[in-house]
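Undergrad: Output the structure for:
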Amino acid sequence: MYVLLNNGLRSLGVLDALQTYPLQMKWSNAFQDECRTLAFWQDYLQEAEFENDVSLEDILVFCTGCDSIPALGFSPKPSLEFVTNCRFPVANTCENILRIPVHAVYTTFKSDMDFAIRNSPGFGRA
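TA: The predicted structure is shown next:
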């Protein structure tokens, strides 16, 4: 069985790529998952602009603790990170970092984002 798998991977050049670039091959699936989640995030923001469930202001408060953009902007500049070990988003309002969960399905992503944001009103408002 192992020999067949080994020969199959070698015939397509995959085995050589795995051996030559182990770190790049290890993270290729994570990169694809993060790209998909980034697309989910963009869709989520667009929906928040037009729907009333969670507004852009709600998202801003969750991420930064502010209900409007400060006149001089944010310091530090808001950033986005991906997490795989948590189902819900986590925000660090001191560092303006939003950590969003990697999901395979948009409806699950949206549901978990909505739940976290709706259940944190009033926290950290500046």
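Undergrad: drop to CA atoms for contacts and neighbour counts, all remaining ones
TA: OK.
Undergrad: Next SSE downstream of the lengthiest helix in the chain?
TA: In the chain, with assignment by DSSP state H, the single longest helix is helix 22-50. Downstream of helix 22-50, the first helix or strand assigned by DSSP states H and E is helix 56-64.
Undergrad: Tell me the buried residues in that next one?
TA: 56, 58-64 (16 or more other CA atoms under 10 Å).
Undergrad: Likewise for stretch 81-97?
TA: Neighbour-count burial for stretch 81-97, counted by 16+ other CA under 10 Å, picks out 82-83, 87-91, 93, 96-97.
Undergrad: I have a second one here; can you model it like the first so I can compare?
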Amino acid sequence: HSTVFITSPELLEIKSSRTLANLKSTISDCSEYLIIAGCLRPMTTLCDKDMLVNDLLIYHVIKRVHSPFESFRQGLKMLGVLEKIQLHPDAFSSILCHKPERLSARVLGDLFTIHCLSDVNKVKGVDFWMGYLQDVEGGESAATLEDILVFATGSSSVPPIGFEPDPSVKFLRIKYPVGNRQLNSLELPITKTYEQFKNKMDFAISNGLRLELE
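TA: The predicted structure follows:
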């Protein structure tokens, strides 16, 4: 799990050390950081770095946040809120704990800003796009609403702070849909009929996600 929490350049350098000499040199360069973290220790083998990395993760994830957390806890206690939370945890969970919004055709329709080459194509494109979302929500497609979001953004739910940049749909003269996760965008083909549009969407999304799993 260390790769999930590594954020500091010093920790990354220690983690990536390939020889004992390199490890000792890195530790010497960042000794002040290690002293502050309370993790400075002698290294006798390259394997010692794993224990050091674990100690640093504990420092970053637990020890560093303990003081602010305790201060926050004392503030809640003074106001009488902490006691209420402890007595009625279920009542406060919806306020204090984020739950991803349930995806629907309306949610995705509002989430994606639509861009198009012309007003004529935009009208047809919007109709096809919204019709497809309705079909997906109704189970009349090979894809799911979560699949569409993953295809475009890499995420299966909307983050609490939203996406950056905002998700968008672009209608272009291309053969098949393309998901650009760096831009949170969908590039969709301009087709003559809805059936063509739906088939291309199902094919691109289902096959794209299947290839990722393989």
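Undergrad: what's the TM between chain one and chain two?
TA: TM-score for the superposed chains, counting by TM-score structural alignment, normalised by the length of structure 1: 0.69, backed by 96 aligned residues with a CA RMSD of 2.1 Å.
Undergrad: circling back to that earlier point, could you dump the buried residues of helix 56-64 of structure 1 into JSON lines and include distance to Arg36 of structure 1?
TA: Converted to JSON lines, the buried residues of helix 56-64 of structure 1 look like this (distance: CA to CA, whole Å):
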{"residue": "Leu56", "distance to Arg36 of structure 1": "21"}
{"residue": "Asp58", "distance to Arg36 of structure 1": "23"}
{"residue": "Ile59", "distance to Arg36 of structure 1": "20"}
{"residue": "Leu60", "distance to Arg36 of structure 1": "22"}
{"residue": "Val61", "distance to Arg36 of structure 1": "25"}
{"residue": "Phe62", "distance to Arg36 of structure 1": "22"}
{"residue": "Cys63", "distance to Arg36 of structure 1": "21"}
{"residue": "Thr64", "distance to Arg36 of structure 1": "24"}
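Undergrad: For Asn29 of structure 1, state which of these is nearest.
TA: Set against Asn29 of structure 1, the nearest of the buried residues of helix 56-64 of structure 1 by CA to CA is Cys63 (27.0 Å).
Undergrad: Aligned to the closest one, what sits in structure 2?
TA: The alignment partner of Cys63 of structure 1 in structure 2, by TM-score structural alignment, is Ala152.
Undergrad: and Leu80 of structure 1, that's in a strand?
TA: Yes - under DSSP: H, G, I helix; E, B strand; the rest coil, Leu80 of structure 1 sits within a strand.
Undergrad: From the structure, what's the count of residues near the aligned residue in structure 2 for it?
TA: Aligning on TM-score structural alignment places Leu80 of structure 1 opposite Val169 in structure 2. When neighbours are counted by other CA atoms under 10 Å, Val169 of structure 2 registers 22.
Undergrad: Over to Ala21 of structure 2?
TA: By other CA under 10 Å, 13 other residues sit near Ala21 of structure 2.
Undergrad: The longest helix of structure 1 to helix 56-64, inter-axis angle?
TA: 140 degrees (axes from the mean of the first three to the mean of the last three CA atoms, to 10 degrees).
Undergrad: distance between the ends of stretch 108-122 of structure 2?
TA: Using CA to CA, to the nearest Å, the gap from the first to the last residue of stretch 108-122 of structure 2 comes to 17 Å.
Undergrad: With Tyr2 of structure 1 as the reference, measure out to Pro78 of structure 1.
TA: Taking CA to CA, one finds Pro78 of structure 1 at 48 Å from Tyr2 of structure 1.
Undergrad: Please read the previous query as pertaining to Cys86 of structure 1.
TA: 35 Å.
Undergrad: One more: Leu23 of structure 1?
TA: As judged by CA to CA, Leu23 of structure 1 and Tyr2 of structure 1 stand 22 Å apart.
Undergrad: cool, and Ile117 of structure 1?
TA: Separation of Ile117 of structure 1 from Tyr2 of structure 1 (CA to CA) stands at 48 Å.
Undergrad: swap in Phe88 of structure 1?
TA: Phe88 of structure 1 is 39 Å from Tyr2 of structure 1, by CA to CA.
Undergrad: Next: Glu81 of structure 1.
TA: 38 Å.
Undergrad: do Cys35 of structure 1 as well
TA: 33 Å.
Undergrad: So for Pro78 and Tyr2 of structure 1, which sits in the more crowded spot?
TA: For the pair Pro78 of structure 1 and Tyr2, the greater number of neighbours falls to Pro78 (16 against 7), based on other CA under 10 Å.
Undergrad: check contacts around that one.
TA: 64, 95-98 (CA atoms under 8 Å, 6 or more residues apart in numbering).
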